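Engineer: Build the 3D model from these lines:
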Amino acid sequence: MNPEDWNKVIILGRQLAAGAELPQDAELPELLMRMAPQVGIAVEDAAPALATPATTCELAMEIQRRTRDGSYRLGHAFDEADKLVAAGDVAGARTVLERAREVEVVPLYRDQLRAYLDDPQDT
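Structural biologist: You can find the predicted model right below:
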């Protein structure tokens, strides 16, 4: 995982969503192909999206959407789980984390949820 790649694709996705043109950057296809598996998109599914500017734009926006949605889901799950643990409801906290993990597609976020679930001090 390269945080710089994540930042680039998040910024690009926001710009495209706001109506910006797809940049004519030689690095863009490589960036999207590096990022696709990191957000749960198989390389063989991402590669055809590079065929046209429109589908490249869609791929970039999907990658950004997955990072955004997963980040929100992760933060919400952690906040809710912490509140439940503080209230003494450890089972409820585990349920919140397990439900978030079940729907999460970003491998990094799934790993973070798994680590939180595996920590016996937290849940």
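Engineer: drop to CA atoms for contacts and neighbour counts, all remaining ones
Structural biologist: OK.
Engineer: Figure out the helix or strand that residue 46 lives in.
Structural biologist: In this structure, residue 46 sits in helix 43-46 according to DSSP states H and E.
Engineer: Give the buried residues for the next helix or strand after that helix.
Structural biologist: Downstream of helix 43-46, the next assigned helix or strand under DSSP H and E is helix 53-86. By 16 or more other Cα atoms under 10 Å, the buried positions in helix 53-86 come out as 56-67, 70, 73-74, 77-78, 80-82, 84-85.
Engineer: Now show me the structure for the sequence below, then we'll compare the two:
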Amino acid sequence: MPEFDGWNQIWELNRRVTDLGEPLALTDETRALLRSTAAEVAIAPEEVTNALQGDAGAAALLEEIAKRIRVGSRRLSRALSESRKLEEAGDRDAARAPLLALLDVEVVPLYREQAEIQLETLDEP
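Structural biologist: Next up, the predicted model:
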């Protein structure tokens, strides 16, 4: 299960680096944050190790982590919303489609798990 405080820290750090142009200070704490949150969004350990070799790689890693969290969250919200509307309209088969489409592209384990849980509820009587 993700550490949402870490996700919030990533969001804030990415905002400061990307939006405000602050340099990324690659401290031990920052490395640990990037390493742990990268694992939570399904970035391979080798990719993380390589990225943490320098400031540019670490900044790119930060951006990718933040993107996976942001884009995946939006994708999940849309799929859940569309699925619920179809379910409420009485079409459980159609309600599965947006969730299955999400599972075809989503890599963040938490978002995949939430879609799978919703699929399971559609199978309940």
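Engineer: if we can go back for a sec, so the helix holding residue 46 of structure 1 aligns onto which residues of structure 2?
Structural biologist: On structure 2, the counterpart of helix 43-46 of structure 1 by TM-score structural alignment is residues 45-48.
Engineer: Need the residues that contact that stretch.
Structural biologist: The contact list for stretch 45-48 of structure 2, computed with Cα atoms under 8 Å, 6 or more residues apart in numbering, reads 34-35, 38-39, 61.
Engineer: Show me the residue at the heart of structure 2, geometrically.
Structural biologist: Most central in structure 2 under Cα atoms, centre = their mean is residue 69, positioned 2.9 Å from the mean C-alpha point.
Engineer: Can you name the residues that contact that residue?
Structural biologist: 7, 41, 108.
Engineer: how about it, what's its match in structure 1?
Structural biologist: That one, residue 69 of structure 2, aligns with residue 67 by TM-score structural alignment.
Engineer: For that match, give its distance to residue 87 of structure 1.
Structural biologist: Taking Cα to Cα, to the nearest Å as the measure, residue 67 of structure 1 falls 30 Å from residue 87 of structure 1.
Engineer: ok, now residue 15 of structure 1?
Structural biologist: Applying Cα to Cα, the value for residue 15 of structure 1 to residue 87 of structure 1 is 41 Å.
Engineer: Counting neighbours, go ahead and name the busier of the two.
Structural biologist: residue 15 (14 against 11; other Cα atoms under 10 Å).
Engineer: what sits up against the one helix or strand the more buried one maps to?
Structural biologist: Following DSSP H and E, one finds residue 15 of structure 1 within helix 3-17. Around helix 3-17 of structure 1, the neighbours that count as contacts under Cα under 8 Å, 6+ apart are 22, 31-32, 35, 57, 60-65, 67-68.
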